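Student: A predicted structure for the sequence below; I have some questions about it.
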Amino acid sequence: MRLAVLRSTLYMLLQIIITPPYALLTLACFPLSPHNRYRVTSSWTFIMLFLLRNVCGIRYQIIGAENIPKTPSIVLSKHQSAWETLAFQKIFPPQVWVLKKELLRIPFFGWGLAMTSPIAIDRSAKKKALEQIVEQGKDRLKQGFWIVVFPEGTRIPPGQRGKYRIGGAWLATHTNTLVVPVAHNAGELWGRNSFIKHPGTITVSIGEPIDPTGMEPGELNAQVEAWIEFEMLRISQKNQQKA
């Protein structure tokens, strides 16, 4: 545990040193095209992943990489950690996220996030938020971006399940865009709001794409939830240790 604390402290110090100047760099890229801005911004996440691997000892493996479609799609994923917000930018093609608009107000991090063309919504405006997701989602897909949605809306501790919100499924059924369900166990190594990052290997499982044509949002949402939660039981390191 002591070594994990030292590694986590070093990672945090390096992040504090690197992030502010990088945020200013991303702001300077505002005149560039959305995809070029994304390339600059996402390179910060690659640095963080390098540090997580070489300083904290966190690695990952992918199951089902062959299921990633060739065309822009919608990723509906489990949300346990800050790790997946970094790693997905390396695992999947250029992407935008559906997120709560408050995140854009965070100094440095939020500024860089704003340069990635996110779909920033007000969760309290439910109907208006759904309309915004569809309107801006169509625009981002037309630009060639993938869209990442965490249906539970917030990070959920390992072994627990949050309420799966319908926004991602709503977007998919209203744009006839393939849905890629994703499960992972990142929270077992780097928990929600946890300073300590434990060494080990995270498993990311990518399911077969789901064609939403002819489906209702609720039906699609339930199918995605069933697959993700079943897969979570299969890849959980804690369940494997019990077995």
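Tutor: Thanks, I have the structure now.
Student: C-alpha only now, for contacts and for neighbours.
Tutor: Will do.
Student: quick check, central residue of the chain?
Tutor: residue 85 (3.9 Å; C-alpha atoms, centre = their mean).
Student: contacts made by the helix or strand hosting it with the rest, please.
Tutor: Under the criterion of DSSP states H and E, residue 85 resides in helix 83-91. Outside helix 83-91, the residues that touch it by C-alpha atoms under 8 Å, 6 or more residues apart in numbering are 42, 45, 46, 48, 49, 95, 186, 190.
Student: helix or strand right after it?
Tutor: Immediately after helix 83-91, counting by DSSP H and E, sits strand 95-100.
Student: and the angle from that following strand to helix 83-91?
Tutor: Our comparison of strand 95-100 with helix 83-91, counting by axes from the mean of the first three to the mean of the last three C-alpha atoms, to 10 degrees, yields an angle of 160 degrees.
Student: just the buried members of the contacts of helix 83-91?
Tutor: Among the contacts of helix 83-91, those classed as buried by 16 or more other C-alpha atoms under 10 Å are 42, 45, 48, 49, 95, 186, 190.
Student: narrow the residues you listed to those in strands?
Tutor: Judged by DSSP state E, the buried ones among the contacts of helix 83-91 include residue 95 as members of strands.
Student: out of the buried ones among the contacts of helix 83-91, list just those in helices.
Tutor: The members of the buried ones among the contacts of helix 83-91 that map onto helices under DSSP state H are 42, 45, 48, 49.
Student: ok, of those residues, which one's closest to residue 230?
Tutor: Distance to residue 230 across these (C-alpha to C-alpha) is lowest for residue 49, with 27.4 Å.
Student: from residue 56, how far off is the closest one?
Tutor: The spacing between residue 49 and residue 56, counted by C-alpha to C-alpha, to the nearest Å, is 10 Å.
Student: pasting the second one now:
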Amino acid sequence: MTSAMDRIRIFLFTISLYLWTLIIGGIIGWPALFLPRGYAIFIQTSWGRGTIFLLRVLCGIRFEVRGLDRVPEGAVLIASKHQSAWDTFIFLLHFKAPTFIFKKELLRIPIYGWICLKTGMVPIDRQGGAAALKAMLRGAAERIGEGRSIVIFPEGTRVKPGSKMPYNPGVAGLYKHLGVPVVPVALNSGMVWPKGGVIRTDAMIRLEYLEPILPGSDKASFLTTLESRIEDASLRLLAEGVDR
């Protein structure tokens, strides 16, 4: 049960996050629409770092990262479990200017959607069929060519801890098309900051970079390996809990 003090801390975090987002997006960020891409990437990264700072200071939420030494040099495809809003900005701390595959609907959000495009994120129209897939592959290849790693959430949406959704075939298409190592990522962030739930204070989020999947496998084998690695490790992190 959430105590009165915890509710106050969560309320302060929520208000602070809204204000931080307003400052970044509405005051500091909008010039990014007219300035070089590097400024937009700086704004994006600053927002992520600021949000993590607010989580730590106001809610006592810290995080433990394992296996970062497993990530190969150069541009890679990061395929991560997705349980929380936290997952959408933590990779900004670990990689230089990573690109995210994101749903096209987010482009409708004023300023945010525009900055996403400005930073070089790759939208995907989930109802667009083969043409949308080709456009995504083309955009992803351009980012890899720039030396930027790509982040994708294979399930396509946030899921509750201990649950899973079917892995979208788009991640297999990226694997075959890009020809770079795929780094699976497991986490338990949904136990701390769940979708539509109450933030848990004084907790530890755990994220683990798993053994990379090198190019060369067929799509079916790749998907099987990817899913088993992510799901098995995520269940293990779930069992570890979030105590600090």
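Tutor: Sure, I can see it. Please read all numbers here as calculations on a predicted model, not as lab measurements.
Student: distance to residue 116 of the first structure for the ones in helices among the buried ones among the contacts of helix 83-91 of the first structure - can I get that in JSON lines?
Tutor: Below are those laid out as JSON lines (distance: C-alpha to C-alpha, whole Å):
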{"residue": "42", "distance to residue 116 of the first structure": "8"}
{"residue": "45", "distance to residue 116 of the first structure": "12"}
{"residue": "48", "distance to residue 116 of the first structure": "17"}
{"residue": "49", "distance to residue 116 of the first structure": "18"}
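Student: which residue is the nearest non-sequential neighbour of residue 69 of the first structure?
Tutor: residue 209 (7.3 Å; C-alpha to C-alpha, 6 or more residues apart in numbering).
Student: shouldn't the one you found be in contact with residue 71?
Tutor: No - contact status for residue 209 of the first structure versus residue 71: not in contact, 11.1 Å apart, counting by C-alpha atoms under 8 Å.
Student: who's more crowded, the two?
Tutor: Between residue 209 of the first structure and residue 71, residue 209 has the larger neighbour count (other C-alpha atoms under 10 Å), namely 17 against 13.
Student: and that one, what's its match in the second structure?
Tutor: Residue pairing (TM-score structural alignment): residue 209 of the first structure is matched to residue 212 of the second structure.
Student: from residue 233 of the second structure, how far out is that match?
Tutor: Going from residue 212 of the second structure to residue 233 of the second structure by C-alpha to C-alpha gives 14 Å.
Student: hey, where'd the strands end up in the second structure?
Tutor: Counting by DSSP E, the strands of the second structure are 62-66, 77-80, 99-103, 122-124, 150-152, 182-187, 204-209.
Student: who wins for proximity to residue 222 of the second structure among those?
Tutor: strand 182-187 (9.6 Å).
Student: check the mean deviation of the closest one from the first structure.
Tutor: Compared with the first structure after the fit, strand 182-187 of the second structure shows a mean deviation of 0.3 Å (mean C-alpha distance after the TM-score superposition for the first structure).
Student: list the buried residues in stretch 17-28 of the first structure.
Tutor: 19, 22, 23, 26, 27.
Student: tally up the residues packed near the nearest residue to residue 158 of the first structure once chain neighbours are set aside, please.
Tutor: Nearest residue to residue 158 of the first structure in three dimensions, chain neighbours excluded: residue 187, at 5.9 Å (C-alpha to C-alpha, 6+ apart). Around residue 187 of the first structure there are 23 other residues, counting by other C-alpha under 10 Å.
Student: can you find the partner of residue 187 of the first structure in the second structure?
Tutor: Using TM-score structural alignment as the criterion, residue 187 of the first structure maps onto residue 190 of the second structure.
Student: in contact with that match, which residues are there?
Tutor: Residue 190 of the second structure makes contacts with 83, 84, 159, 160, 161, as judged by C-alpha under 8 Å, 6+ apart.
Student: okay, among the contacts of helix 83-91 of the first structure, which ones form the most distant pair?
Tutor: 95 and 190 (22.9 Å).
Student: and stretch 6-25 of the second structure, which stretch of the first structure?
Tutor: Under TM-score structural alignment, the match for stretch 6-25 of the second structure is residues 4-23.
Student: what's the mean deviation for the matching stretch versus the second structure?
Tutor: Looks like 1.4 Å for stretch 4-23 of the first structure (mean C-alpha distance after the TM-score superposition for the first structure).
Student: residues in contact with that stretch?
Tutor: Stretch 4-23 of the first structure is contacted from outside by 44, 48, 51-52, 55-56, 108-109, 111-112, 195-199, using C-alpha under 8 Å, 6+ apart.
Student: buried among the residues you listed? Need that as a selection in ChimeraX.
Tutor: Only the buried entries of the contacts of stretch 4-23 of the first structure go into this ChimeraX selection, using 16+ other C-alpha under 10 Å:
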select :44,48,51,52,55,56,108,111,112,196,197,198,199
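Student: any idea how far the residue of the second structure most remote from its centre is from residue 58 of the second structure?
Tutor: Taking C-alpha atoms, centre = their mean, the residue of the second structure most remote from its mean C-alpha position is residue 4, at 31.1 Å. To residue 58 of the second structure, residue 4 of the second structure is 14 Å away according to C-alpha to C-alpha.
Student: tabulate the strands of the second structure (CSV), appending mean neighbour count.
Tutor: Putting these into CSV (neighbours: other C-alpha atoms under 10 Å) gives the following:
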stretch, mean neighbour count
strand 62-66, 14
strand 77-80, 25
strand 99-103, 21
strand 122-124, 22
strand 150-152, 24
strand 182-187, 26
strand 204-209, 22
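Student: want to throw those into a markdown table with distance to residue 176 of the second structure?
Tutor: Converted to a markdown table, those look like this (distance: least, C-alpha to C-alpha, whole Å):
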| stretch | distance to residue 176 of the second structure |
| --- | --- |
| strand 62-66 | 27 |
| strand 77-80 | 11 |
| strand 99-103 | 16 |
| strand 122-124 | 17 |
| strand 150-152 | 14 |
| strand 182-187 | 10 |
| strand 204-209 | 21 |
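Student: what's the closest of these to residue 174 of the second structure?
Tutor: With C-alpha to C-alpha as the yardstick, what comes closest out of these is strand 77-80 (8.1 Å).
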